[in-house]
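1. Need coordinates for the following:
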Amino acid sequence: MMLGWVLLAAGLVLLLLAQRIRGSAPRGLTQGAAVLLAVLGALLLLRRPGSALLPGHGPRRWHQP
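-> Below is the predicted model:
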């Protein structure tokens, strides 16, 4: 769970850093990496076993009838 928060925070920091970069190619690369890190962090946070946000995870599992 901690890794998800770290990746999410790193993505947000990179997005803020990308605003200071002047060239369009380096800015695009930095923004792409930032979004990738933020999405990976968010997925890790949502996929933890105790989460009720996603079906099929948690104490009550859905089964095909």
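
2. can we go C-alpha only for contacts and neighbour counts from here?
-> OK.

3. For whichever strand or helix holds A34, name the packing helices and strands.
-> Taking DSSP states H and E as the criterion, A34 maps to helix 24-46. Other helices and strands packing on helix 24-46, by 3 or more Cα pairs under 8 Å, 6 or more residues apart in numbering; DSSP states H and E, are helix 2-18.

4. To compare with the earlier structure, here is another sequence to fold:
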Amino acid sequence: MDNIIHLQFTDPIIDEFEAFVDKTAGLKTIAFKYFGADSDKAADYLNIERLGSLKSTDKIDEFQV
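-> Next up is the predicted model:
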């Protein structure tokens, strides 16, 4: 039985957030699109711990996602 299929599950919301250069604006956009404009719910979903200290120049590697 060598007919095993390996699926890679990616989350489109996380992929969309990672594509943003301006992480603060990206978080607000994702909150509006998927979480009824609730930035706290979006931050919880994305596991962002430093929401208050996000800067527009932050890169994805500088905080935990």
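
5. And the TM-score between these chains?
-> Put the two chains on top of each other and the TM-score (TM-score structural alignment, normalised by the length of structure 1) is 0.28; 33 aligned residues with a Cα RMSD of 4.0 Å.

6. follow-up on the earlier one: can you pull the buried residues of the helix holding A34 of structure 1?
-> 27, 30-35, 37-42, 44-46 (16 or more other Cα atoms under 10 Å).

7. Likewise for stretch 27-44 of structure 2?
-> L27, K28, T29, I30, A31, F35, S39, A42, A43.

8. what angle do the helix holding A34 of structure 1 and helix 2-18 make?
-> Angle, helix 24-46 of structure 1 to helix 2-18, by axes from the mean of the first three to the mean of the last three Cα atoms, to 10 degrees: 160 degrees.

9. any idea which helix or strand comes after the longest helix along structure 2?
-> Using DSSP state H, we find that the single longest helix of structure 2 is helix 23-34. Counting by DSSP H and E, the element after helix 23-34 of structure 2 in chain order, helix or strand, is helix 39-46.

10. Can you tell me which helices and strands that following helix packs against?
-> helix 23-34.

11. Can you check what angle separates the helix it packs on from helix 39-46?
-> Inter-element angle recorded for helix 23-34 of structure 2 and helix 39-46: 100 degrees (by the same axes, to 10 degrees).

12. That'll do, ta.
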